[in-house]
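[1] okay, predicted coordinates and the sequence, questions at the end:
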Amino acid sequence: MQYKRHEYFRYEFDHQLEATLQVLLTDGSGESNPGTCNLLDISPGGTKVSTEFNLPETRGPLQLRLIFTLFEQPLTIEGEIAWKKPVSDGFQYGIDFIEDPSIEKLIVGELKLRRQREAEEKAGK
C-alpha cells in the first residue's frame, strides 16, 4: 500500500461517528454487503476508521465506499485504503478519498456546522 497524504486539517471526533462501509469489487460487479465502522477523524482528503473487519490486502489499492452524516447532509464517499493497523478490537484503516473538490467543500461545510453545534452545546452546559 502506497501512502500519500495532502496537507489537510484533521478533525478528531469527541465520540466516534458510525458509518456504513462497503468494499467495491474490483471486477466492477458491484460492492460487498454493507458493514459498520467508526470514523475516528476526518479531513477533506481522507479519514481514519476502526472496524472489526479484516479487509484483505491486495496487490492493488482496495476501494471502499463510506456512507455517513457529519451534520445534516448524508455523504457517500469512495476512497482507497492507504494503511492498515491491527488494534485490540479489530483494525484501523487510513482511507484516502477519491479527489473531488465538491465533496471536499461539502465536508468542510458540514464540519463547520457540526463544530458550531458542539460549541453551542458546551456553552449551554
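    It's in.
[2] contacts, neighbours, all on C-alpha from now
    Will do.
[3] surely Leu66 meets Pro74?
    No - with contacts counted by C-alpha atoms under 8 Å, Leu66 stays clear of Pro74, the gap being 10.4 Å.
[4] neighbour-wise, which of those two wins?
    Neighbour totals were compared for Leu66 and Pro74, and Leu66 leads with 22 against 11 (other C-alpha atoms under 10 Å).
[5] quick one: contacts for the more buried one?
    Leu66 makes contact with 19-22, 75-78, according to C-alpha atoms under 8 Å, 6 or more residues apart in numbering.
[6] again with Pro44
    8-9, 103-105, 107-108.
[7] got another, please set it beside the one above:
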Amino acid sequence: MRYRRQETLRYSFETPPPARFKLIKGGEKHVHSSTGKGQVIDISPGGMKLFTTVHIPSEKKVQLFVHTAIAQVDLSFTADVVWENQVNDGYHYGLDFIGDHQDKVIHALKEYRKTSQESST
C-alpha cells in the first residue's frame, strides 16, 4: 500500500470535520452497505485520510463513497482504500479519489482558510 505524502497540498485539520461513507465495492462485487461515520484527518486534491471506529475489510480492493463538508462546501467522492492503520480507538484509512476532484478540494480549502481567519480575528 502506498502513501502520498509527497503531494504539495495536504491540509491536516485541527478539528477534523465529520464524514459519512458507504462501502460500494469489495473485490469485484458491488455492494451496498449501511452508512458509517468518520472524520477527515487530512485531505489533498488526490485523496484523504479518514478516521473511523468501523473496521473496513481491506484484504481485497475496496471502494467507498464518502461525503463531507468543509467550510459549508459539500464534497462527495468515490475512493479506493489504499492503506489501513489501526490506532487506539479506531482506524485510519488512506483513500485515493477516483476521478479529478482537485478544483472542488482546493475551493473548499480556500473557503475553510477564509472562515478560519475570520473567526480568529
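    Sure, I can see it. Since this is a predicted model, take the numbers as computed values, not measurements.
[8] filter the contacts of Leu66 of structure 1 down to the buried ones.
    Buried by 16 or more other C-alpha atoms under 10 Å: 19-22, 75, 77-78, out of the contacts of Leu66 of structure 1.
[9] top strand in structure 2 by residue count?
    Counting residues, the longest strand found in structure 2 (DSSP state E) is strand 73-87.
[10] quick one, what contacts the residue nearest in space to the middle of structure 1?
    By C-alpha atoms, centre = their mean, structure 1 has its centre lying nearest to Thr47, at 3.9 Å. By C-alpha under 8 Å, 6+ apart, the residues touching Thr47 of structure 1 are 39-41, 94-97.
[11] what lines up with it in structure 2?
    In structure 2, Thr47 of structure 1 lines up with Met48, judged by TM-score structural alignment.
[12] isn't there a helix covering that match?
    No - applying DSSP: H, G, I helix; E, B strand; the rest coil, one finds Met48 of structure 2 to be strand, outside a helix.
[13] how about the helices in structure 1?
    Under the criterion DSSP state H, structure 1 carries helices at the ranges 101-124.
[14] coming back round to it: which one of the contacts of Leu66 of structure 1 sits closest to Glu57 of structure 1?
    Checking the contacts of Leu66 of structure 1 against Glu57 of structure 1 with C-alpha to C-alpha, the nearest one is Gln22 at 15.2 Å.
[15] so of the contacts of Thr47 of structure 1, which ones are in strands?
    Going by DSSP E, the strands hold 39-41, 94-97 from the contacts of Thr47 of structure 1.
[16] of all the residues you listed, which two lie farthest apart?
    Leu40 and Phe97 (15.0 Å).
[17] those two: who's more crowded?
    Ranked by neighbour count (other C-alpha under 10 Å), Leu40 of structure 1 and Phe97 place Phe97 first, with 23 against 20.
[18] identify the residue of structure 2 aligned to Arg115 of structure 1.
    Structural alignment (TM-score structural alignment) places Arg115 of structure 1 against Arg113 in structure 2.
[19] distance check, that match against His107 of structure 2.
    With distances taken as C-alpha to C-alpha, to the nearest Å, Arg113 of structure 2 is found 10 Å from His107 of structure 2.
[20] with Asp89 of structure 2 instead?
    Taking C-alpha to C-alpha, one finds Asp89 of structure 2 at 31 Å from His107 of structure 2.
[21] these two - which one has more neighbours?
    Neighbour totals were compared for Asp89 of structure 2 and His107, and His107 leads with 14 against 9 (other C-alpha under 10 Å).
[22] which residues sit in contact with the more buried one?
    Listed by C-alpha under 8 Å, 6+ apart, the contact set of His107 of structure 2 is empty.
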